[in-house]
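Q: got a predicted structure here, sequence first:
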Amino acid sequence: MKIKSQKDFWAGLMFVAVGLAFAWGATGYSFGSSARPGPGYFPFGLGILLALLGALVLLGALTIETEDGEPVGRIGWRPLGIIVGSIVLFGVLLPWGGMVIALPVLVITSALAGDEFHWLEALVNSVVLTLLSYAIFIWGLGLTIPVWPKFVG
């Protein structure tokens, strides 16, 4: 069988592998029932759905003809490094600087990974996401995430 779309083939294979890994990992938790689901119920279902979605993408990659076979391009190491670095920076800054500092730093440094970085867009996004995160996680869910930097009190 010939691969007709390399991008779809590898993406589908990745979805199947990650979905099955999550479903398998969820089997270590209690499933409960449909009326009272346990901690393994939701991750198992999502893992199976992700694996099925990956199987559909994989099937399409093997059956639907593309013009040039859609070869997989080079790995973007710079954007990947910037994104991973910004997540690590967020994890380091959150306990010390709180959400007010850590989240805007995460958004702005992550935006640097893109080809079309604009300061105004990054700043507006960071403010909106910080306000929404506060509303959802602190006010709505009542989580105990540090909001303000330690030096503010």
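A: Thanks, I have the structure now.
Q: contacts and neighbour counts: CA atoms only from here.
A: OK.
Q: scan this structure for its longest helix.
A: If each helix of the chain is counted by residues according to DSSP state H, the longest one is helix 77-111.
Q: which elements pack onto it?
A: Applying 3 or more C-alpha pairs under 8 Å, 6 or more residues apart in numbering; DSSP states H and E, one finds that helix 77-111 makes contact with helix 119-133.
Q: touching the helix it packs on from outside, list them.
A: M99, V100, L103, P104, V105, V107, I108, A111 (C-alpha atoms under 8 Å, 6 or more residues apart in numbering).
Q: one more to weigh against that first structure:
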Amino acid sequence: MKMTRDIHDIVGGLLMSAAGLFFALYGREYNFGSADRMGPGYFPVVLGWLLFGLGLLLAIPAWWRQGSPIVLQWGNLFWSVASLLAFALLLYPLGVALAALAASLVALIATKMALRTRILVSLAVAALTTVIFPIGLRMTLPIWP
């Protein structure tokens, strides 16, 4: 009997470790400082090494653990990318509120939610996007057409 390793956690842990190692090594370009007088390199180096260690703690035990095989869900991938493209193409002609609404509706095509639920979720996403980005963060984005 062939054992299927926990590929999800192995790949995820190794990617976390790689990202942590990158930031830990890249942060050394800046002045590190000390714990009481932190320099600009302190935060990325410390968090990079923490992320590196956590990634290894996730990946190493997964090598001996049985997991399920990876199944690519092409439909979800397609609708996610289509949603991002819809938002990018509709942002300036329609504004943040309507672009977020349309993008959310496109992303939810792959789900089995009822139409009413999709519309309510999309309205909530559009409202939150509008409140956070152009209003809260004061980004210079049109809210409406």
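A: On my side now, so go ahead. Since the structure is predicted, the reported quantities are computational estimates derived from the model, not experimental observations.
Q: TM between them?
A: The TM-score (TM-score structural alignment, normalised by the length of the second structure) is 0.74; 141 aligned residues with a C-alpha RMSD of 3.1 Å.
Q: what's the mean deviation for stretch 80-99 of the first structure versus the second structure?
A: Superposed on the second structure, stretch 80-99 of the first structure shows a mean distance of 1.0 Å to its aligned residues (mean C-alpha distance after the TM-score superposition for the first structure).
Q: chain center to that stretch, what's the gap?
A: Relative to its chain's centre, stretch 80-99 of the first structure lies at 15 Å (C-alpha atoms, centre = their mean, to the nearest Å).
Q: that one aligns to what range in the second structure?
A: On the second structure, the counterpart of stretch 80-99 of the first structure by TM-score structural alignment is residues 77-96.
Q: buried set for that stretch?
A: W79, S80, S83, L84, A86, F87, L90, L91, L94, G95, V96 (16 or more other C-alpha atoms under 10 Å).
Q: I'd guessed the first one sits against S104; true?
A: Just to be clear, that refers to W79 of the second structure. No - at 10.0 Å, W79 of the second structure does not count as touching S104 under the criterion of C-alpha atoms under 8 Å.
Q: now the closest residue to I82 of the first structure other than its chain neighbours: how far from L53 of the first structure?
A: Leaving aside its chain neighbours, I82 of the first structure sits nearest to A113 (5.8 Å; criterion: C-alpha to C-alpha, 6 or more residues apart in numbering). According to C-alpha to C-alpha, to the nearest Å, A113 of the first structure stands 28 Å off from L53 of the first structure.
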